[in-house]
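Trainee: okay, sequence plus prediction incoming.
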Amino acid sequence: MEAIQLNHAARPHRYACAGITINPNPPQVGVVTTLGLTLKNAGPKPVTISRIETMIAQFGVGVAWEQLPALGPFHLPADPNYIEEVTMQWTPQKGGHRCVRANIHIETLPQPLQIGRNLQVIESGAAQTNWDVPFRLGNPQDQRMPIILEIGGNSPQAIDAYVMDNGRMVRSGEPIWLNAKEEVDAMLLLRARTNAALESVSTVEA
């Protein structure tokens, strides 16, 4: 378990940070899941957390977040050996990939510390060169807008990416137009250009 160090709040945390624990893991539809945050203050002064806001979303782009009840306040002494365990419960209603995000509001900081975690990590076998990933695609704005997929990661040039939208294949970088607040089912298609290219790829970000 990786504790979230509040005195390093200005330093970005990677999205797969283990500071959020899941039990049971993986979560099961209809089964109460406990989400936990492990907090530590290794700084020279006490820290007060006014509130923690946690939200969960399906894997997708522009989809709505499910808000869990806010928790707080919490007071952490200036003691690197003191650990504050914060837990909350959530019951998933359908299967699939989820993203968890927690905003930790600290009284002495102008912006909240943001921590995230994937509830189900998408993995493939070493010999696999194609991935088809269903996800929800949405436009959260109040007007019709284009949604554009961009691929990043440690070696984006090794991967071809497309989105299948209503039977139409759209290459990354091309727009998909959605009406205001519209959400649709889509499919992310990832294709490795060569088998050798996979040796240099460890992450793909969309």
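Mentor: Happy to help now that I have it. Residues are numbered from 1 along each chain as shown.
Trainee: rest of the way, CA atoms for contacts and neighbours
Mentor: Fine.
Trainee: how close does residue 136 get to residue 86?
Mentor: As judged by Cα to Cα, to the nearest Å, residue 136 and residue 86 stand 30 Å apart.
Trainee: who's more crowded, these two?
Mentor: Neighbour count, other Cα atoms under 10 Å: between residue 136 and residue 86, residue 136 has more, with 18 against 15.
Trainee: would you mind measuring from that one to residue 55?
Mentor: Distance of residue 136 to residue 55, computed by Cα to Cα: 17 Å.
Trainee: burial check on residue 81, number of neighbours?
Mentor: With other Cα under 10 Å as criterion, residue 81 counts 9.
Trainee: that one and residue 183, how far apart?
Mentor: Computed as Cα to Cα, the residue 81 to residue 183 distance reads 46 Å.
Trainee: I'd like to know how far the residue nearest to residue 90 when sequence neighbours are not counted sits from residue 138.
Mentor: Once flanking residues are discounted, residue 90 sits nearest to residue 33: 5.2 Å by Cα to Cα, 6 or more residues apart in numbering. Residue 33 sits 26 Å away from residue 138, going by Cα to Cα.
Trainee: before we go on, here's another structure to hold up against the first:
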Amino acid sequence: MVTSQVAMALDRLVPSPEEFSIEAWARLLEKFEHRSIQFVGVDLPAGYFGACIIVEEESVGVSGVLYPITEYVVYSNCLPPSHREHVKAHELAHIALGHSTLVLSPTEFVNWNPSSEPHSAFCWRASCASDPSRKLQNDQEAELLTRRVFQRVFAWQQKVGFRQRSSLQKLESALWRSQID
């Protein structure tokens, strides 16, 4: 079952199949979110594949409100390339769906060192940043959007491939007929 939020994100916040790439999706979300999205490979513990981290900048204003400047999609270096792409897409799906994530100051982000801070504590904070009871639902929604994106791209590729094969077959048939005559 597709939730309305997943359907809306698929229609509005994902590039068309003709233009799709992970990078193109990130650029589209950057325009929508008004912040940069960067991909960073790190060593994560077994069982953790990726996370989104927003790095905020302290405003100079009187309110003291923090304004987001960059969102990092962190993925495990240990993953094979195809799984890395899936994890990147899954994390972009979290962004597209507006799911809460870990928020760090620039100092916290710069000082974070995977070898000095226990990995599991960092990953738990990243994955349960807002409400631990919503984590499973958010992950299911992000995975559903990720799969829908890849299904749409695959269906388009199959359609284009079929058209190209059909055109090639027609050309080969015409060439073969012209040799007989």
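Mentor: Everything's here; your move. Note that this is a predicted model, so its numbers are computed, not measured.
Trainee: could I get the TM-score for this pair?
Mentor: TM-score for the superposed pair, counting by TM-score structural alignment, normalised by the length of the second structure: 0.27. Supporting figures: 75 aligned residues with a Cα RMSD of 5.1 Å.
Trainee: who's more crowded, residue 33 and residue 138 of the first structure?
Mentor: More crowded of residue 33 of the first structure and residue 138, by other Cα under 10 Å: residue 138, with 23 against 19.
Trainee: distance check, that one against residue 57 of the first structure.
Mentor: 12 Å.
Trainee: any idea which helix or strand comes after the lengthiest strand in the second structure?
Mentor: For the second structure, the strand that runs over the most residues, judged by DSSP state E, is strand 66-76. Downstream of strand 66-76 of the second structure, the next assigned helix or strand under DSSP states H and E is helix 81-96.
Trainee: can you list the buried residues in that following helix?
Mentor: 84, 86, 87, 88, 89, 90, 91, 92, 93, 94, 95, 96 (16 or more other Cα atoms under 10 Å).
Trainee: and that helix with strand 66-76, angle?
Mentor: Angle of helix 81-96 of the second structure versus strand 66-76, following axes from the mean of the first three to the mean of the last three Cα atoms, to 10 degrees, is 160 degrees.
Trainee: identify each buried residue in the longest strand of the second structure, please.
Mentor: In strand 66-76 of the second structure, counting by 16+ other Cα under 10 Å, buried: 68, 69, 70, 71, 72, 73, 74, 75, 76.
Trainee: isn't the residue nearest to residue 90 of the first structure right up against residue 89?
Mentor: Yes: Residue 33 of the first structure is within contact range of residue 89, at 5.5 Å (criterion: Cα atoms under 8 Å).
Trainee: gap between the longest strand of the second structure and the chain center?
Mentor: 12 Å (Cα atoms, centre = their mean, to the nearest Å).
Trainee: which other helices and strands does it contact?
Mentor: When contacts are defined as 3 or more Cα pairs under 8 Å, 6 or more residues apart in numbering; DSSP states H and E, strand 66-76 of the second structure packs onto strand 36-42, strand 50-58, helix 81-96.
Trainee: what about 10 Å?
Mentor: When contacts are defined as 3 or more Cα pairs under 10 Å, 6 or more residues apart in numbering; DSSP states H and E, strand 66-76 of the second structure sits against helix 22-33, strand 36-42, strand 50-58, helix 81-96, strand 102-104, helix 106-111.
Trainee: so which strand or helix has residue 10 of the second structure?
Mentor: Per DSSP H and E: helix 4-12 holds residue 10 of the second structure.
Trainee: again but with residue 169 of the second structure, I slipped
Mentor: helix 135-180.
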